[in-house]
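In: Give me the fold of what follows.
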Amino acid sequence: MNYRWKSALLTLIVRQRRSLRESEAAFIVLATIAGLAAGFLTNLQQFIAHSLQHLFYGVTINRLSALASIHHPWRLLALPTGGIVMVMIARLLRGRKRPPIDVVEANALHGGRIPFVDNLVICVQTIISNGAGASVGLEAAYAQMGGGIASVLGQWMKLRRNDLRTLVGAGAGAAVGAAFGAPLTGAFYAFEIVIGNYTPAAIAPVVAAALSAAFVTRELGVEPYLIATTANRELALPDYLAYAGLGIVCALIGVAIMRLVTAAEQHVQSWRRITGWRPLVGGLLLMPIAWFSPQSLSAGHGALHLDLLLRPPVAFLTAILLLKIAASVISLSFGFRGGLFFASLFLGSIVGQIFAGLIHATPLAFTLDTGDAALVGMAALSVSIVGGPMTLAILMLETTHDFALMGVVLTAALISSAFTRETFGYSFSTWRMHLRGASIRSPRDIGWTTSLTAGRMMRRDWVAVTEDMTVADFRARVPLGSASKAIMTDANGHYRGVVVTASAYRPDLEGGAPLEDLATLADVALNPATGINVMLQMFDTHAADELAVIDAEGKVVGVLTEKHARRRYFEEIEASQRALFGET
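Out: Predicted coordinates for the structure are as follows:
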């Protein structure tokens, strides 16, 4: 009887999984569940991080970065303390063969599959880093856990690759939307930054997840993130031109920050004496910066509102800008974990205020509203670093409720995005993955190309000849018309080249001639791990229509034709395009 109940339960689960794969309504329900979970986990992580800040720094209502000064310098020991915890975590993870997979990498390379342990590692490290006061944001942890829990649900339900990617994007976007109380921002974050495209089939589940996550935030009594703006304004052509210039300035600063983080990280990693203790050293270096300006602590939520309210002079803002950039570079290059999403918003607001202040100092009659310039700078600099121009434009709309400002926000954001793509080509997350060897420039799904390797596509039946044979031996072994080519090896089976059958049957060629003189492509071969892009390039470079596949010892394990490789490549592209438009 017990066996029958288990069998019936298993059958029911299989049917439910099948219905989710076939029913759009069921998939929307699953996305809603993922959104509810993402909203709860986002608020839970926020609570834990703020509790740590309360424990370390004594802050209660105010944000950490809004402190006017650190009254008790000993509290800054929280920074090296957090560094020691990060060192301990790194030692616990020393046996791992690869770094944790984040949501962008998962959707681009792994079809949305994220091991749940990776989610825990990233989130715990980010919460500790932010809670200790390092200059990083929690948004990376929000998106990771939201997308991660969605990935677990999708894998358990055995969703198709494209559906799983959509669900992961919906969960990550829902988490970001819950953090700001801005569901449309979360939806656009999913499309632009995690999924990589807009598809009709994905709109409903992504929006459903974002709305459900924002609902959780409201039900928990968390106030949405709001910024007050100028009530009335008239924006003319000079304003648009000025804000376009601000967009270029923000793009330049954004690219400089990304390159600076990379250069500092590579330089720090070369210091062998502090290997394994980098977070501790980074915490010690952050202490004097935080003592001089608490606005460099954490992500900068409180400092952003404080500076918009007080409108400090340009000199003060410039000092804060440089200190915040230094704190962010030190935090990331010395091993603290977190994102630059909100840090880039804070830095952008400072750049906007400085930009407006410098225009005010000129003898021109033209001026910019400082608050408006701060909001435009927020969007423009964040777009350069994070990506997603519509995401940031919608965030500005949902946090200000100011439709009149959206024209100049979009202008600056689009110019910043285009300038960054043209001169740099990466967002911060994809740039760091590029440095690890992943050839991606966006979250678009290119993971399918990793399955198109020579080892998977080769055929194992080929005509083999040895290098000690004569032309007469070859003609006896390979009759004309039986095979177009033969693979030459030595006595031990090592690859020595390709012999074209037609070349051995030339009328002017004597039968006693050595066959090895006819071998071509002796130095050109594929290995089983060669990817499709390199493979096709080799076919073109060497004008070959068939290449041998050899193992690490140089022995032939298969052959692959250009025709078959290109056919498989175009089949996968066609399948990807069908998935893009929701076709099965």
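In: Please make it C-alpha for all contacts and neighbour counts, starting now.
Out: OK.
In: Now do stretch 512-528: everything it contacts.
Out: 453-456, 467-472, 474, 488, 495-500, 503-504, 535, 547-552 (CA atoms under 8 Å, 6 or more residues apart in numbering).
In: In helices only, show me those residues.
Out: Ala454, Gly455, Arg456, Val471, Ala472, Phe474, Ser503, Ala504, Met535 (DSSP state H).
In: Let's compare: structure for the following, please.
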Amino acid sequence: MTIVTPPNPSQPAVAGGPRLLPVALRNFVRNRETGLVLIAMVVGLLSGLLVAAISTLSQLAHGLLFDIPYDSHLSATGVISWQRTLLIPTIGGAVLAIVALIFARRVKGQQLADAIEANALYGGRVSFRGSLLISIQTLLSNGFGGSVGLEAGYTQICATFGSHIGQRLAARRSDMRLLVACGAAGAISAAFSAPLAGAFYAFEVVLGAYTAAGLIPVIASAVAAWLVARHLTHTSFLMVPGFPSPVSAEMIIQTALIGVICAFASILVMLAVAFSERCFQRLSVFKGMLRPVVGGALLGGLALLTPTVLGAGHGAMQILLVSNPTWLLLATTIIFKMMASAISLGSGFRGGLFFASLLLGALIGQLYSVVMSVPFPTSALQPGTAAIAALAAFGTGVIGAPFSMVCLALEITGDFSVTVGAVVASAVCALIVRELFGYSFATWRFHLRGEAIRGPQDVGWTQQLSAASLMRTDFEGALSTETIGEAQKMFSPARVRQIVLREPNGRYAGLVTSANLHSVTSQTDQQLETLAQQREEYLLRGMSIREILTAFERSEADVLAVVDRPDHLMAIGTVSEAHVLRTYGEELERRNQELFFRQ
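Out: You can find the predicted model right below:
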């Protein structure tokens, strides 16, 4: 995806870019907060429709492919024939491989960024065609029984529509990022019938900050999506077994312990996905086309043992919560679901771990309650309280959004009392995961790809400030073989602060400060190269401002030369540390103003 500067509202659309909306509408959105709120509501309405459509298509695919009733959940159906259980995921892997092969050329060169990466690096600009491909692959993965959730597809396509509308409005960079967050908020709100969780998800995961300027648009989008989805889909509260455990010191201690358990379990899942990817990367036959096929076959084999590994697991969660399962059934289901999710994502099935983390958390909480009720029958947490606390904690560890998970626990249960434990468990889990691991699932995937992204905060502008854009080209240069005396006559200390040396073949040979040059009073017949500094310290023209600051810190220099490329080393400019720090401070202040105030 090419990063371009948003056009001026009074100018027509750029060739090859999206067609701009009428100038009156663009000015209304850019200059009035009311306009941005109305656009956010439109994004929310579209998000609700998209989520309902994708969810319906997924259910139709499950009914058709696995021969189950339309209104039943795949993971809760135990009447699927063994032939379909084994073959459908395998066939799905083959279909995904073919789709990837067909569309590989069409999206070649485009940045297939999700909402987090788009907001962090590209100012909220998302490739529409690439996002459509990702959403189709997610739907196919889930439809053929992959152990992945649709939430990643929901968020991708809804955030893309927010970004596309923002591009048609020639929105500011900050408003573009906000519209992407509005799309993500609408997606999660519609998927779980949880507007509060959707709004907090947008702030924590997609924007990376809570701001007064973004509060109303995000809430408006989440509520609009919720209103649409509740009329198009059938959502209900999650039934929690037993009575909630009363709030007490014992209850707080036990939920904190659940948070510790979920923290290590969530780290284990993320590492398992990475390990699975490395294993499947060894299948290089036909450029990796066999990976999803092998992954589908392995998933089908696990599904023969338990159908709960198929799909996201919505039905399995409700059944396991109310059926009083044994500790052995819970433990094996947790292990198989972890393996199925790691195999699915590692082999090339598209999707996320959002709902899988909720299911695994609920099962871990139930397992804790069952095990602890044997030695401590009167003081152990009730299964429902333990399950909801672990659900929120495990989701926090994987998604990295504690407030969103607490709100989700409240909204899917409709019971405020059970969310007290969720608050404690989520806080403990978030602290441990940050200290020991440092990543959520999304940012961990970026890390594995080599991207230096730790969150959705806008760091893309730092990539745009390069050495080439910061350097001065009117520098003074001299041959390194010239004598000090000649240079003293040529360069006045009042006019020149530093001299860039070059060898006779044109290669960079270091810097000489004017102060050092004119401090020499004897042996002026020596060559300038004897005074050269920073011979091995220089900047490449493509370095970002953060890499430049690191180079200044390492070299302890005030000025560094900029060279064209490492193999040529032709000096093309100079950059001073003072200028870099001043520019960085000005840009940082400008981004903060964009974040908190609409101008």
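In: measure Ala390 of structure 2 to Arg495 of structure 2 for me?
Out: Separation of Ala390 of structure 2 from Arg495 of structure 2 (CA to CA, to the nearest Å): 69 Å.
In: Counting neighbours, go ahead and name the busier of the two.
Out: More crowded of Ala390 of structure 2 and Arg495, by other CA atoms under 10 Å: Ala390, with 37 against 8.
In: The more buried one -> structure 1?
Out: Structural correspondence for Ala390 of structure 2 with respect to structure 1 (TM-score structural alignment): Gly377.
In: which strands and helices sit next to the helix or strand harbouring Ser189 of structure 2?
Out: Assigned by DSSP states H and E, Ser189 of structure 2 belongs to helix 173-192. With contacts taken as 3 or more CA pairs under 8 Å, 6 or more residues apart in numbering; DSSP states H and E, helix 173-192 of structure 2 sits against helix 33-66, helix 115-121, helix 151-168, helix 195-201, helix 212-232.
In: For the ones you listed, state which one has the densest average packing.
Out: helix 195-201 (a mean of 29; mean count of other CA atoms under 10 Å).
In: Show me what that helix is in contact with.
Out: With CA under 8 Å, 6+ apart, helix 195-201 of structure 2 has contacts from 182, 184-189, 218-219, 222-223, 226, 401, 403-408, 411.
In: residue range for it in structure 1?
Out: The aligned range for helix 195-201 of structure 2 is 183-189, by TM-score structural alignment.
In: average gap between the matching stretch and structure 2?
Out: Superposed on structure 2, stretch 183-189 of structure 1 shows a mean distance of 1.1 Å to its aligned residues (mean CA distance after the TM-score superposition for structure 1).
In: follow-up on the earlier one: show me which positions of the helix holding Ser189 of structure 2 end up buried.
Out: Along helix 173-192 of structure 2, these residues count as buried under the neighbour rule (16 or more other CA atoms under 10 Å): 173-192.
In: what angle separates that helix from helix 212-232?
Out: Here helix 173-192 of structure 2 runs at 30 degrees with respect to helix 212-232, directions being taken by axes from the mean of the first three to the mean of the last three CA atoms, to 10 degrees.
In: To what extent does helix 173-192 of structure 2 diverge from structure 1 after superposition?
Out: Looks like 0.8 Å for helix 173-192 of structure 2 (mean CA distance after the TM-score superposition for structure 1).
In: Was I right to think Phe203 of structure 2 contacts Ala209?
Out: Yes: with contact defined as CA atoms under 8 Å, Phe203 of structure 2 counts as touching Ala209 (5.6 Å).
In: contacting residues for the residue sitting nearest the centre point of structure 1?
Out: Residue closest to the mean C-alpha point of structure 1, counted by CA atoms, centre = their mean, is Val104 at 3.4 Å. Shown in contact with Val104 of structure 1 (CA under 8 Å, 6+ apart): Ile193, Val194, Ile195, Ser429, Thr430, Pro443.
In: can we see that at 10 Å?
Out: By CA atoms under 10 Å, 6 or more residues apart in numbering, Val104 of structure 1 lies in contact with 110, 112, 143-144, 147, 165, 168-169, 172, 190, 193-196, 429-430, 433, 440, 442-445.
In: What residue in structure 1 is paired with Val563 of structure 2?
Out: For Val563 of structure 2, the aligned residue in structure 1 is Ile550 (criterion: TM-score structural alignment).
In: what does Glu553 of structure 2 give?
Out: Using TM-score structural alignment, Glu553 of structure 2 pairs with Asp540 in structure 1.
In: show me where structure 2 has strands.
Out: Ranges of strands within structure 2 are 476-479, 498-502, 508-513, 539-540, 559-563, 571-576, based on DSSP state E.
In: Mean distance between the fourth one and structure 1 after superposition?
Out: Here strand 539-540 of structure 2 is compared with structure 1 after superposition; its mean distance to the aligned residues, by mean CA distance after the TM-score superposition for structure 1, is 0.5 Å.
In: so where is that strand in structure 1?
Out: Strand 539-540 of structure 2 lines up with residues 526-527 of structure 1 when matched by TM-score structural alignment.
In: who's in contact with the residue of structure 2 most remote from its centre?
Out: Most distant from the centre of structure 2: Ser522, at 61.7 Å, with distances by CA atoms, centre = their mean. Residues counted as contacts of Ser522 of structure 2 (CA under 10 Å, 6+ apart) are Ile484, Gly485.
In: Relative to Lys489 of structure 2, how far out is it?
Out: 14 Å.
In: Leaving out chain neighbours, which residue sits closest to whatever residue of structure 2 lines up with Gln46 of structure 1?
Out: Matched across to structure 2, Gln46 of structure 1 falls on Ser55, judged by TM-score structural alignment. Distances taken as CA to CA, 6 or more residues apart in numbering put Leu150 closest to Ser55 of structure 2, at 7.9 Å, once the chain neighbours are dropped.
In: who touches the one you found in this structure?
Out: Counting by CA under 10 Å, 6+ apart, Leu150 of structure 2 has contacts 51, 54-55, 58, 135, 138-143, 156, 191, 311-312, 350-355.
In: which residue in structure 1 lines up with it?
Out: Aligned counterpart of Leu150 of structure 2 in structure 1: Leu138 (TM-score structural alignment).
In: and what of Thr524 of structure 2?
Out: Structural alignment (TM-score structural alignment) places Thr524 of structure 2 against Gly511 in structure 1.
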